[in-house]
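Asker: kindly generate the corresponding structure for this input.
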Amino acid sequence: MEQSNSFVVGGKSFMAVAINCAAKAGEWIASRLGNHAKLEQKLSAQDLVTEVDKGTERLIRKLVHTHFPHHSFLGEEGVEPGPEASAQALADVEQEEYLWIVDPIDGTTNFVHGFPYFSVSIALAHKGEVILGVIYDPMKDELFIAEKGKGAYVHGKVMKVSEESMLQDSLIATGFPADQQYALPLNMKGLNHLVPKVRNVRVAGSAALHLAYVAAGRLSGFWEIGLNSWDLAAGVLMVKESGGEVTDTMGQPYHLGVRNVVASNGSIHQQFLQELASAEACK
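Answerer: Model (predicted):
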């Protein structure tokens, strides 16, 4: 994996620090699987947090600030639940020169149940634009990385999106949002409409890993309503650097404030958007 041209400040590679954070966090998370002591609900019974989430975020924050003490940090567990609090937290720091955006465990419900599909997601934004992303699956020991303008990799090999050109031949993924008042009903409208129009749908419980899988060509596309910057930032960069396309559900370009997302190999993107629109499942 070539990293000699990575973004560097004062001799320290941003990517090297991100990878180290993900590896240390993943090791800690894996050691706690099936052994967490405390479970709390946030927005709903489907929106969970454990002391492992909180401890992992503290670990990553400490490691980042050891190397880059003046960088800003936005982590899921430091933000109150709910879309309004998430939007405000992002607005407060979005234009900082360097902002680390972290989901310590993307897929906490899976982690709680011992279902081995969750990840650490770490992104770095420079003045509002994501410049690197790392997603680490500690159960498979799979590390996905991307740098703006330099491609995306898994196991040190270049990632490339899939080649399906028709929605009917595509394997796509989504999620079941924790917000049962707005996001879940809208996502279900899209799901009910799309299931007969695609090869199949997967709902595995980690938006970050779903995006990484789109980048790796394992999924043709992914959409979900009501996500946050820490769910998306790293994976969106991976999809783009692998040749794919990412927009909001209305077809507008992705930015850190996007909550309703569509990611694909690019070839099926317009069909994907059109079907969501026809289902009135965009917003």
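Asker: only C-alpha atoms for contact and neighbour calcs from this point on.
Answerer: Fine.
Asker: tell me the contacts of His36?
Answerer: Thr50, Glu51, Val52, Val112 (C-alpha atoms under 8 Å, 6 or more residues apart in numbering).
Asker: got those residues as a markdown table, with neighbour count and distance to Leu219 columns?
Answerer: Formatted as a markdown table, the contacts of His36 follow (neighbours: other C-alpha atoms under 10 Å; distance: C-alpha to C-alpha, whole Å):
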| residue | neighbour count | distance to Leu219 |
| --- | --- | --- |
| Thr50 | 19 | 29 |
| Glu51 | 14 | 32 |
| Val52 | 24 | 29 |
| Val112 | 19 | 25 |
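Asker: second chain to compare with the first, below:
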Amino acid sequence: MNYEILCAKVIAIARLTGNFIRKESMNFDASAIEFKGLNDLVSYVDKNAEKQLVRNLTKLLPEAGFTTEEETINSKGTVYNWIIDPLDGTTNFIHGIPTYAISIALYEEDKPVIGVVYEINRGEMFYTHKGGPAFLNNKPIRVSSRDKLSGCLLATGFPYHQFDKQAQYMELFAEMMRRCHGLRRIGSAAVDLAYVACGRFDAFFEYNLNSWDVAAGAYLVQQAGGQIMNFDGGDEFIVKREILATNGHIDAEVLETIGRHFNA
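Answerer: As a prediction, this is how the structure comes out:
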């Protein structure tokens, strides 16, 4: 398998679907919103984008399975499996906030081999493949080198439908805001992770995320020299549905802070 060539084809597919999403954003009708659950929104744009991605990715690897957010298809491949989010940041999209992305990861025997995050409105294509570095629009990227939490810019996400740990999380936010240079909430985990990979953010943490939210972005961070873990420092971030992505220099400080509040 030539991952570089395959990755280039995935990038082309992401751009094509991104063009569709961009066009639909210009005349989006908010009455087309559906609710999958509390504050969990979806529209025809998500569903049609996912169908486009599935159709074109299937042409690349007919034998591959799919894990998809909108469940237009879900199948398990023997060796290869795509994990895709057709529109990460749906709430931003619906409200006209221009930060949302397409996220595509390919796993080979449960290991990532391709990760693509396309931030549509800025035209930023983040991508990586097995055996290569991480890129942003054809330029290699690396995580930041900052090694003190006090000088770092962090990203996170707020719980929007699972509130049982909200009090703990708000205490964690409060301390993080005091200890770091700044704390941002963009509204797309895929973009947050891509920004860690290119050094804009020094770390990102969030819980209650799904595989399609983080699979591609997490691989970007790892390929750019960063670290991915769950809140106790282990590597089961997808299974435990909690993720900490760092530049590899501030792990101890961030884990200690998270552990004191969130795992108490």
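Asker: need the TM-score between these chains.
Answerer: The TM-score (TM-score structural alignment, normalised by the length of structure 2) is 0.93; 262 aligned residues with a C-alpha RMSD of 2.0 Å.
Asker: of the contacts of His36 of structure 1, which ones are shared with structure 2?
Answerer: Of these, the contacts whose aligned counterparts also meet in structure 2 (both residues aligned by TM-score structural alignment, their matches' C-alpha atoms under 8 Å) are Val112.
Asker: pull the most distant pair out of the contacts of His36 of structure 1.
Answerer: Glu51 and Val112 (11.0 Å; C-alpha to C-alpha).
Asker: how close does the residue positioned nearest the centre of structure 2 sit to Pro159 of structure 2?
Answerer: Nearest to the mean C-alpha position of structure 2, by C-alpha atoms, centre = their mean, lies Ala190 at 2.1 Å. Counting by C-alpha to C-alpha, to the nearest Å, the separation of Ala190 of structure 2 from Pro159 of structure 2 is 16 Å.
Asker: kindly report the same for Arg241 of structure 2.
Answerer: Distance, Arg241 of structure 2 to Pro159 of structure 2, using C-alpha to C-alpha: 12 Å.
Asker: what does Leu106 of structure 2 give?
Answerer: In terms of C-alpha to C-alpha, Leu106 of structure 2 sits 27 Å off from Pro159 of structure 2.
Asker: the more surrounded of these two?
Answerer: Taking other C-alpha atoms under 10 Å, Leu106 of structure 2 and Pro159 do not tie; Leu106 has more neighbours (26 against 16).
Asker: so that one lies in a strand, does it not?
Answerer: Yes. Counting by DSSP: H, G, I helix; E, B strand; the rest coil, Leu106 of structure 2 falls inside a strand.
Asker: per the alignment, it pairs with which residue of structure 1?
Answerer: Correspondence of Leu106 of structure 2 to structure 1, assessed by TM-score structural alignment: Leu124.
Asker: wait, its match touches Ile131, no?
Answerer: Yes. Leu124 of structure 1 is within contact range of Ile131, at 5.9 Å (criterion: C-alpha atoms under 8 Å).
Asker: tell me which helix or strand the aligned partner of Gly266 of structure 1 in structure 2 sits in.
Answerer: Aligned by TM-score structural alignment, Gly266 of structure 1 pairs with Gly248 of structure 2. Assigned by DSSP states H and E, Gly248 of structure 2 falls within no helix or strand.
Asker: show me the contacts for Gly248 of structure 2.
Answerer: Gly225, Gly226, Gln227.
Asker: and for Asn2 of structure 2, the neighbour number?
Answerer: Residues near Asn2 of structure 2, counting by other C-alpha under 10 Å, number 9.
Asker: my error: substitute Gly34 of structure 1 in the last question.
Answerer: By other C-alpha under 10 Å, the residues close to Gly34 of structure 1 number 13.
Asker: residues contacting whatever residue of structure 2 lines up with Cys21 of structure 1?
Answerer: Matched to structure 2 by TM-score structural alignment, Cys21 of structure 1 sits across from Ile13. Ile13 of structure 2 makes contact with Leu53, Asn56, Leu57 under the criterion C-alpha under 8 Å, 6+ apart.
Asker: which position in structure 1 aligns with Lys59 of structure 2?
Answerer: In structure 1, Lys59 of structure 2 lands on Thr66 (TM-score structural alignment).
Asker: what do Arg241 and Pro159 of structure 2 both touch?
Answerer: Counting by C-alpha under 8 Å, 6+ apart, the contacts common to Arg241 of structure 2 and Pro159 are Tyr207, Asn208.
Asker: which residues in structure 1 form helices?
Answerer: Assigned by DSSP state H, structure 1 shows helices spanning 14-32, 51-67, 83-93, 108-113, 183-194, 207-215, 229-241, 269-278.
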